[in-house]
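Trainee: show me how the following folds:
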Amino acid sequence: MPRLVAPDPRFRISFVAAMAEFAAADEFFGDTLARELTLYGDDWRTDRGFARYVAALEDEAREEGARPAGFVPATWYWYVDGETFLGRIQVRHRLTAFLRDFGGHIGYGVRPAARRRGHARAMLRDVLPYARALGLDEVLVTCDVDNTPSRKVIEGCGGVLEDVRGGKLRYWVSAGCIRGGV
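Mentor: Presented below is the predicted three-dimensional model:
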């Protein structure tokens, strides 16, 4: 059964295959995947190098951790089924002016080969208690105005549309634990 886990080196082969799928589909999570490929792509080839990448992700979550200039602390979760990497979701611990307008607290992606199976909705639903544990009563989640699948995911998790800014739909989602029919 699919579940959220902390990034873990044991998923290296499946993770690398998923990142290749995203790159082939020209999907780079804004510039996140392009940045990761530049900084860590060579590391992904070996178990030891991939473990360094996972440690860097863990470091980004700490207030004093290393991360790109202007980035806020953020925690990554991977969505896996057995040893298969299905997607990833990030919870940004606070908002900057840019994130308030365009990025939000949460960003997610499901690998192309695993789409249209409800994984994105499950990931968003399942990460909300983690956001709540960070002290976030509600989270801002955005998507492009023409991204109907993502809009449906957010609305399916109780997202309430606030407005549209710069081509982004901006939704607020309660970070209270939601279960059941969502």
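
Trainee: please make it C-alpha for all contacts and neighbour counts, starting now.
Mentor: Noted.

Trainee: so who does the residue lying closest to R100 once chain neighbours are set aside touch?
Mentor: Setting aside the residues directly before and after it, R100 is nearest to L140 in space (C-alpha to C-alpha, 6 or more residues apart in numbering), at 7.5 Å. Counting by C-alpha atoms under 8 Å, 6 or more residues apart in numbering, L140 touches R100, G104, H105, I106, R170, Y171, W172, V173.

Trainee: 6 Å instead, please
Mentor: G104, H105, Y171, W172 (C-alpha atoms under 6 Å, 6 or more residues apart in numbering).

Trainee: what sits against the last one?
Mentor: Residues near W172 by C-alpha under 6 Å, 6+ apart: V139, L140, G159, V160.

Trainee: next, the second sequence, to be compared with the first:
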Amino acid sequence: MRIEAASVLHSHAYTDYFQQCRAAGCSHYRDSDDSAAVFYQRVLDRAAGRQLPPGQLPTETWFALDAHGVILGAIRLRHGCTPFILDHSGHIGYEVHPAARGRGVAGGLLAYVQRHGAPQLDGGWLMTCDDDNAASQRVISRAGGVLLTATAQGPGEPWLRFYHLPARRC
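Mentor: The predicted structure is shown next:
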């Protein structure tokens, strides 16, 4: 597995990834009516700080890729602090292609961001996940995430909020 910043080089591989993640109900994709191409252009624009919606901040995206360039997972790092980031999305969001789950992809992506991403709050980041997502809770905890709160994003949507420290840089 290799990890690369999202770029135009990944546009073709992104279509399948987008469709599979949307079909699996990944929250990052399920509420969008956009095509994979439109959605991916937004990923590239946000990384460059272009065409940001009100209240949104630049967001870097990296992909975990297999030897054939198939996207196994994605991780996003939102730069800065807004009420939405602090109270809802957190600084880091990720998902794994349904066929690649249970293979260490999320942990590898999170370890990469710990080493290479710019820390936000007091040298760390906030992360959130659904309270019924035991796999994500394990990934975040194994990487040093500390549970801060358990609350609800909306009616019937319980979630957990973690503080996460970056790994030591050598």
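
Trainee: the helices in the first structure, which residues?
Mentor: 12-24, 32-40, 47-61, 97-98, 119-133, 148-156 (DSSP state H).

Trainee: related to what we said a few turns ago, out of the contacts of L140 of the first structure, which comes closest to P7 of the first structure?
Mentor: Nearest to P7 of the first structure out of the contacts of L140 of the first structure is H105 (C-alpha to C-alpha; 18.6 Å).

Trainee: how about the nearest residue to the closest one, chain neighbours excluded?
Mentor: H105 of the first structure sits nearest to R92 (C-alpha to C-alpha, 6+ apart), 4.7 Å away.

Trainee: what range in the first structure does stretch 134-151 of the second structure sit on?
Mentor: Using TM-score structural alignment, stretch 134-151 of the second structure lines up with residues 148-165 of the first structure.

Trainee: what are the buried residues along that stretch?
Mentor: By neighbour count with 16 or more other C-alpha atoms under 10 Å, stretch 148-165 of the first structure contains the buried residues S150, R151, V153, I154, E155, G156, C157, G158, G159, V160, L161, V164.

Trainee: quick one: map A99 of the second structure onto the first structure.
Mentor: So, by TM-score structural alignment, A99 of the second structure is matched to A113.

Trainee: how much space separates that match from D81 of the first structure?
Mentor: Note on A113 of the first structure: its distance to D81 of the first structure, by C-alpha to C-alpha, to the nearest Å, is 13 Å.

Trainee: who has more neighbours out of the two?
Mentor: Taking neighbours as other C-alpha atoms under 10 Å, A113 of the first structure and D81 compare with D81 leading, 13 against 10.

Trainee: counterpart of that one in the second structure?
Mentor: Under TM-score structural alignment, D81 of the first structure pairs with D66 in the second structure.

Trainee: distance of the residue nearest to Y29 of the second structure when sequence neighbours are not counted relative to H97 of the second structure?
Mentor: Distances taken as C-alpha to C-alpha, 6+ apart put R22 closest to Y29 of the second structure, at 5.2 Å, once the chain neighbours are dropped. Taking C-alpha to C-alpha as the measure, R22 of the second structure falls 10 Å from H97 of the second structure.

Trainee: neighbour count for these two, which is higher?
Mentor: Each of R22 of the second structure and H97 has its neighbours counted (other C-alpha under 10 Å); H97 has more, 23 against 19.

Trainee: thinking that one is in contact with A74, fair?
Mentor: No. With contact defined as C-alpha atoms under 6 Å, H97 of the second structure does not reach A74; the gap is 8.4 Å.

Trainee: tally of neighbours for D42 of the first structure?
Mentor: By other C-alpha under 10 Å, neighbour count at D42 of the first structure equals 12.

Trainee: measure it to E58 of the first structure for me?
Mentor: D42 of the first structure is 19 Å from E58 of the first structure, by C-alpha to C-alpha.

Trainee: check R92 of the first structure too.
Mentor: 13 Å.
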